[in-house]
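> Sharing a model prediction with you, sequence too.
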Amino acid sequence: MLKKELQIISEFTPKINTKNLGLFFGSSLSHRGSYRRVSRVRGQLHVFSSIAMRRRLLDPSFSVLLLFFSSIFILSSISNRSVNAEVITLNSEIFNDKMQEKDTAWFVKFCVPWCKHCKNLGTLWEDLGKEMEGEDEIEIGEVDCGTDKPVCSKVDIHSYPTFKLFYNGEEVAKYQGTRDVESLKRFALEETVKAATKAQLEDDAEL
């Protein structure tokens, strides 16, 4: 058993042979030591295994490979997060730019964290975002009026929750119907078609 353990150690550390290991542990391969010596050898086996693993981690080629796979994992996580972001959080830094996107409708929820009516919505807005995922010309957004008061003041938000649809930078409709996914989706689609048709007629008139 002792010979086998020393042989395993020598495989992890090629520069150290079994004879030297025998001298190192203060015992001969031809004599079996006490249980205490055997336990000590087993302990040294774990030490040498750890050293070998550390040397492998410090190897430049191994480090580069580890960094490569770590980068892929991080990028994949970021990508998945972006793909799954059906509802986009809007703030004062990006709100105006997003609303001005050409031929794009934004259906936006305005809320504050302390409003009980906002809390009662539950996952309604997230569910709507998932339902509208295939509609490339309609984006679902939300604004926290507690942290972005200037945005909410600019678009005349005085009660919560408020749902408004914007198209090409202009407010085109305010939703006041039943708060369920199907009704909200129908409203967004119908109002977007109206706004897009109006914008197209205006563009044609300018030609």
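Great, that's in hand.
> from here on, contacts and neighbour counts on C-alpha atoms
Noted.
> pull the longest helix from the chain.
helix 181-206 (DSSP state H).
> Against which helices or strands is that helix packed?
helix 124-131, strand 162-167, strand 170-175 (3 or more Cα pairs under 8 Å, 6 or more residues apart in numbering; DSSP states H and E).
> which of these is buried the deepest?
strand 162-167 (a mean of 22; mean count of other Cα atoms under 10 Å).
> Put this next to the previous one:
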Amino acid sequence: MANDNIGGKMLLLAFIIIILLIICNKSQLKSGFVGGGGSVLELNPSNYDNTVNGDYLIMVKFMAPWCGYCTKIEGPWKDLAKAYEGDDSVVIAEVNADMHKELASKANVGGYPTIMTYKNGKCLGKYQGERTVPSWKAHINANK
């Protein structure tokens, strides 16, 4: 009789652990796998396809560390990510295209920085507006 009670407790514990792992995994995607919510999600070959095909709007900045224009918008891009902290319908990401040339090629990126917008797995195209937080937010809100 005591063994049945232990078995039931173990089953309940296993169920709770599985639920917590699922919750943590979803939270990890939204937080960029490192750091807290509101950080820029770093895309690489192992997470790129699943991320850009997600059921949300995602803006992806393709950049190179040596690019002056890229470094100029690095702070505002992080501010944009912070502005959407806690909003599961928007992801702000970036690809180091110098390191992951195959991803830049897949997205037809020819120069840096290039910002692409995806929604529910479909590419909406290259962002052409001003490179400011208010302009990016207006673009996101118009396409949500």
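Received the coordinates, thanks. If you're wondering where the values come from, they're calculated on a predicted model, not measured in any experiment.
> Quantitatively, what TM-score do the chains reach?
Scored by TM-score structural alignment, normalised by the length of structure 2, the superposition of the two chains gives a TM-score of 0.72; 113 aligned residues with a Cα RMSD of 1.9 Å.
> returning to what we had before: go through the longest helix of structure 1 and flag the buried ones.
Using 16 or more other Cα atoms under 10 Å as the test for burial, helix 181-206 of structure 1 gives Val181, Leu184, Phe187, Ala188, Leu189, Glu191, Thr192, Ala195, Ala196.
> aligned partner of the fifth one in structure 2?
Think Leu189 of structure 1. Residue pairing (TM-score structural alignment): Leu189 of structure 1 is matched to Asn141 of structure 2.
> What separation do you get for that match and Lys126 of structure 2?
16 Å (Cα to Cα, to the nearest Å).
> ditto for Ile6 of structure 2
Ile6 of structure 2 is 57 Å from Lys126 of structure 2, by Cα to Cα.
> quick one: contacts for the residue mapped onto Asp136 of structure 1 from structure 2?
Aligning on TM-score structural alignment places Asp136 of structure 1 opposite Asp88 in structure 2. Residues counted as contacts of Asp88 of structure 2 (Cα atoms under 8 Å, 6 or more residues apart in numbering) are Lys30, Tyr56.
> repeat that for 10 Å
Asp88 of structure 2 makes contact with Lys26, Ser27, Lys30, Asp55, Tyr56, Leu57, according to Cα atoms under 10 Å, 6 or more residues apart in numbering.
> Can you tell me which of the residues you listed are buried?
Ser27, Lys30, Asp55, Tyr56, Leu57.
> just the residues you listed now: which is nearest Asn120 of structure 2?
Asp55 (4.2 Å; Cα to Cα).
> how close does the residue nearest to the closest one when sequence neighbours are not counted get to Ile58 of structure 2?
Sequence neighbours aside, Asn120 is the residue nearest to Asp55 of structure 2 in space, at 4.2 Å (criterion: Cα to Cα, 6 or more residues apart in numbering). The gap separating Asn120 of structure 2 from Ile58 of structure 2 is 9 Å, by Cα to Cα.
> higher neighbour count, these two?
Ile58 (26 against 15; other Cα atoms under 10 Å).
> who touches the most centrally placed residue in structure 1 in this structure?
By Cα atoms, centre = their mean, the mean C-alpha position of structure 1 lies nearest to Arg81, the distance being 3.7 Å. Applying Cα under 10 Å, 6+ apart to Arg81 of structure 1 gives the contacts Leu75.
> Ok, Glu85 of structure 2 next?
Glu85 of structure 2 neighbours (Cα under 10 Å, 6+ apart): Lys30, Ser31, Gly36, Gly37, Gly38, Ser39, Val40, Asp79, Val91, Ile92.
> I appreciate the help and will end here.
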